[in-house]
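[1] here you go, sequence then predicted model.
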Amino acid sequence: MIVDVGGETIQITVLELLSDGDFRELYAECDVGMGGNKVDEAYEAFLTEIFGADVIREFKKNNQEDYKVMRRQFESMKMSLNLHQIYETENVSFRISGSFCDIVKESVKGSIALSKYQNEFVLTCGKAKIKSCVLKRFFEIPLRCIFDNMKAVFAEPQVSGCSTILMVGGFSRSPILQEYIQRQFPDKNIIIPQEADIAVIKGAVIFGHT
């Protein structure tokens, strides 16, 4: 089973290795809109809930480069976290755009104090600290969707004998996703290439030259 988990989609393909070295496709499925970007969207929805849609809209409109930097900062944190950090530690700290802090500094204490996250989120100049229990919720929907898709494919009669999972795609680099899949499918041989994000591109290039 090849599981390609990108930012926007989950693509699952099951191939059978034939005796002559060729492959036969047993199953193919694509689920749009449930990739790693769902974690980012949950984070932005979280900020919007605290500071308001107008503030977030103004920041995105007037500080486009800084908005991209903030997205990259969260992406970097997202791709470095493991299950231990979001299930067994109290807080996670990460960098956040200084210009965003400047925009919300007048209302940051009041906005957070008035929200349900007053004890779960702290924002200072260039740095944020969030409770792990809140951060965990950002991952819950995409992780569950990926698992449900894989479980449904394994339930198909033609792939019942599949024993190996190959994880590729950008979100497959996430230690949280890797550990989650390993826990959910302990009886499967799970392979994750060192450069899972570009494995598909490399494979396409190799295939094109053969």
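    Nice, thanks for sending it over.

[2] hey, let's count contacts and neighbours off CA atoms from now on
    Will do.

[3] middle-most residue in the chain, spatially?
    By C-alpha atoms, centre = their mean, the chain has its centre lying nearest to residue 36, at 3.1 Å.

[4] what's the helix ranked longest in the chain packed up against?
    Longest helix in the chain by number of residues, with DSSP state H as the criterion: helix 132-154. Counting contacts by 3 or more C-alpha pairs under 8 Å, 6 or more residues apart in numbering; DSSP states H and E, helix 132-154 is packed against helix 37-51, helix 83-88, helix 175-184.

[5] same list, those helices, but as TSV with mean neighbour count and distance to residue 62 please.
    TSV is the format used below for these (neighbours: other C-alpha atoms under 10 Å; distance: least, C-alpha to C-alpha, whole Å):
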stretch	mean neighbour count	distance to residue 62
helix 37-51	17	16
helix 83-88	14	33
helix 175-184	17	33
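
[6] make CSV out of those helices and add distance to residue 107.
    Listed next are these as CSV, based on distance: least, C-alpha to C-alpha, whole Å:
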stretch, distance to residue 107
helix 37-51, 8
helix 83-88, 28
helix 175-184, 33
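
[7] which one of these lies closest to residue 119?
    Nearest to residue 119 among the helices and strands packed on helix 132-154 is helix 37-51 (12.5 Å), distances taken as C-alpha to C-alpha.

[8] what does that closest one rub up against?
    For helix 37-51, the surrounding residues in contact (C-alpha atoms under 8 Å, 6 or more residues apart in numbering) are 7-8, 55-56, 71, 74-75, 104, 108, 111-112, 115, 117, 138-139, 141-142.

[9] next one: stretch 167-184
    Counting by C-alpha under 8 Å, 6+ apart, 2-7, 35-36, 78-83, 143, 147, 188, 190-193, 195-200 sit against stretch 167-184.

[10] and the helix or strand containing residue 57, what's buried?
    Assessed by DSSP states H and E, residue 57 sits inside helix 53-62. Neighbour-count burial for helix 53-62, counted by 16 or more other C-alpha atoms under 10 Å, picks out 55, 56, 59.

[11] here's the one I want to compare it with:
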Amino acid sequence: MSFSPEERTDVTVLEMQSDGSSEVIHTACEWLLGRVRVVKAFHQMLIRIVGRDVMDQCMTNCSDVYDDISLEISIKLRAVDKVQSKKITLKVPVIIMETFEDSGLPIQDAVDQANINGKIIWSHDKMRMDANVFRELCADALDSTRLFVHGVLAHRSCKETDVIIMTGEFSSSPLLQESIKSAFSNMRVIIPPNNEHAALVGAVIFAHARLPFKPQCSSSDPQVRSRGKYPPYRHRE
């Protein structure tokens, strides 16, 4: 089984045939899992500190705020594991602090009033955060991704799955790797080098190798579904 947990998490379950070819036996996808949930959790924490009006104003005045936060979260996801005890530093768009402090209240006072006193220090465009706070932000993303994979493996055609291949950017997170390995300890979990590019590299290698592959169209992709039914004489849905 190969899965890529991004904004849209895709899972493909393959069965190796006796002639060396592979056949897709099950596919599934789910939106808004993985990294996007970590970004959402961090965004909600910022709202808790500075208020929704300030965040809405920042998002309106600077369209890059969300993208900057998302990029910073992606970088930190690669560095934080379940045993790290040191504080981590996140870059936060300075416009958030400046917009909030226009009200006359220092940003650190707002942090202290948000019941996270001592766990976060915010100065200009830097936020020093306890590793446990960051792990809490990741909890929903980890749980939802793990439950989704559980649901796929519960499908009757996937009962004999014994290998999980993790691809995609979020799969680079030590927290997700440890979560999947712990939840599926009876399976072999493979994390390819540069796994964020693994699916693309695999597609290129496969195309050049011209290996036998039985065609299979995914009915789980809403974009594909919108194009109409596949001819039953050409494709097995």
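    Sure thing, it's come through. Please read these numbers as outputs of a predicted model, since none were measured by experiment.

[12] mind checking the helices and strands packed on helix 132-154 of structure 1 for the one nearest to residue 128 of structure 1?
    Of all those, helix 37-51 sits nearest to residue 128 of structure 1, with 11.4 Å by C-alpha to C-alpha.

[13] would you check the span in structure 2 matched by that closest one?
    Mapped onto structure 2 using TM-score structural alignment, helix 37-51 of structure 1 covers residues 36-50.

[14] ok, average deviation of the matching stretch from structure 1?
    The superposed stretch 36-50 of structure 2 is, by mean C-alpha distance after the TM-score superposition for structure 1, a mean 0.7 Å from where its aligned residues fall in structure 1.

[15] can you give the distance from that stretch to the centre of its chain?
    Here stretch 36-50 of structure 2 is found 15 Å from its chain centre; the criterion is C-alpha atoms, centre = their mean, to the nearest Å.

[16] again with stretch 8-15 of structure 2
    Relative to its chain's centre, stretch 8-15 of structure 2 lies at 15 Å (C-alpha atoms, centre = their mean).

[17] what's the answer for stretch 175-189 of structure 2, then?
    15 Å.

[18] okay, how far is it across that stretch, tip to tip?
    Distance between the two ends of stretch 175-189 of structure 2: 14 Å, counting by C-alpha to C-alpha, to the nearest Å.

[19] equivalent analysis for stretch 193-213 of structure 2, please.
    24 Å.

[20] what's the nearest residue to residue 29 of structure 2 if we skip its chain neighbours?
    Spatial nearest neighbour of residue 29 of structure 2, excluding adjacent residues (C-alpha to C-alpha, 6 or more residues apart in numbering): residue 10 at 4.4 Å.

[21] correct me, but the one you found touches residue 26?
    No - judged on C-alpha atoms under 8 Å, residue 10 of structure 2 makes no contact with residue 26 at a distance of 11.0 Å.

[22] higher neighbour count, the two?
    Taking other C-alpha atoms under 10 Å, residue 10 of structure 2 and residue 26 do not tie; residue 26 has more neighbours (23 against 20).

[23] skip the chain neighbours and tell me the closest residue to that one.
    residue 13 (5.1 Å).

[24] what number of residues lie near that neighbour?
    Using other C-alpha under 10 Å, residue 13 of structure 2 has 21 neighbouring residues.

[25] swap in residue 204 of structure 1?
    By other C-alpha under 10 Å, 11 other residues sit near residue 204 of structure 1.

[26] ok, residue 135 of structure 1 next?
    Neighbours of residue 135 of structure 1 under the rule other C-alpha under 10 Å: 21.

[27] please apply the same query to residue 109 of structure 1.
    Neighbour count for residue 109 of structure 1, taken as other C-alpha under 10 Å: 14.

[28] what's the counterpart of it in structure 2?
    The equivalent of residue 109 of structure 1 in structure 2 is residue 108 (alignment by TM-score structural alignment).

[29] verify the stated contact: that match with residue 124.
    No - contact criterion C-alpha under 8 Å: residue 108 of structure 2 and residue 124 do not qualify, at 10.0 Å.

[30] ok, how many other residues are close to the residue nearest to residue 160 of structure 1 when sequence neighbours are not counted?
    With sequence-adjacent residues excluded and distances taken as C-alpha to C-alpha, 6+ apart, residue 160 of structure 1 is closest to residue 154, at 5.9 Å. Using other C-alpha under 10 Å, residue 154 of structure 1 has 18 neighbouring residues.

[31] so how far is residue 180 of structure 1 from residue 154 of structure 1?
    17 Å.

[32] same deal with residue 67 of structure 1?
    Per C-alpha to C-alpha, residue 67 of structure 1 is found 30 Å from residue 180 of structure 1.

[33] what does residue 60 of structure 1 give?
    As for residue 60 of structure 1, its distance to residue 180 of structure 1 is 33 Å (criterion: C-alpha to C-alpha).

[34] re the thing from before, gap between the residue nearest to the centre of structure 1 and residue 138 of structure 1?
    The gap separating residue 36 of structure 1 from residue 138 of structure 1 is 10 Å, by C-alpha to C-alpha.

[35] now the end-to-end length of stretch 182-198 of structure 2.
    23 Å.

[36] typo on my end, stretch 144-164 of structure 2
    End-to-end distance of stretch 144-164 of structure 2 (C-alpha to C-alpha): 17 Å.

[37] show me what contacts the residue nearest to residue 136 of structure 1 when sequence neighbours are not counted?
    Distances taken as C-alpha to C-alpha, 6+ apart put residue 86 closest to residue 136 of structure 1, at 5.7 Å, once the chain neighbours are dropped. Residues in contact with residue 86 of structure 1 (C-alpha under 8 Å, 6+ apart) are 92, 132, 133, 135, 136.
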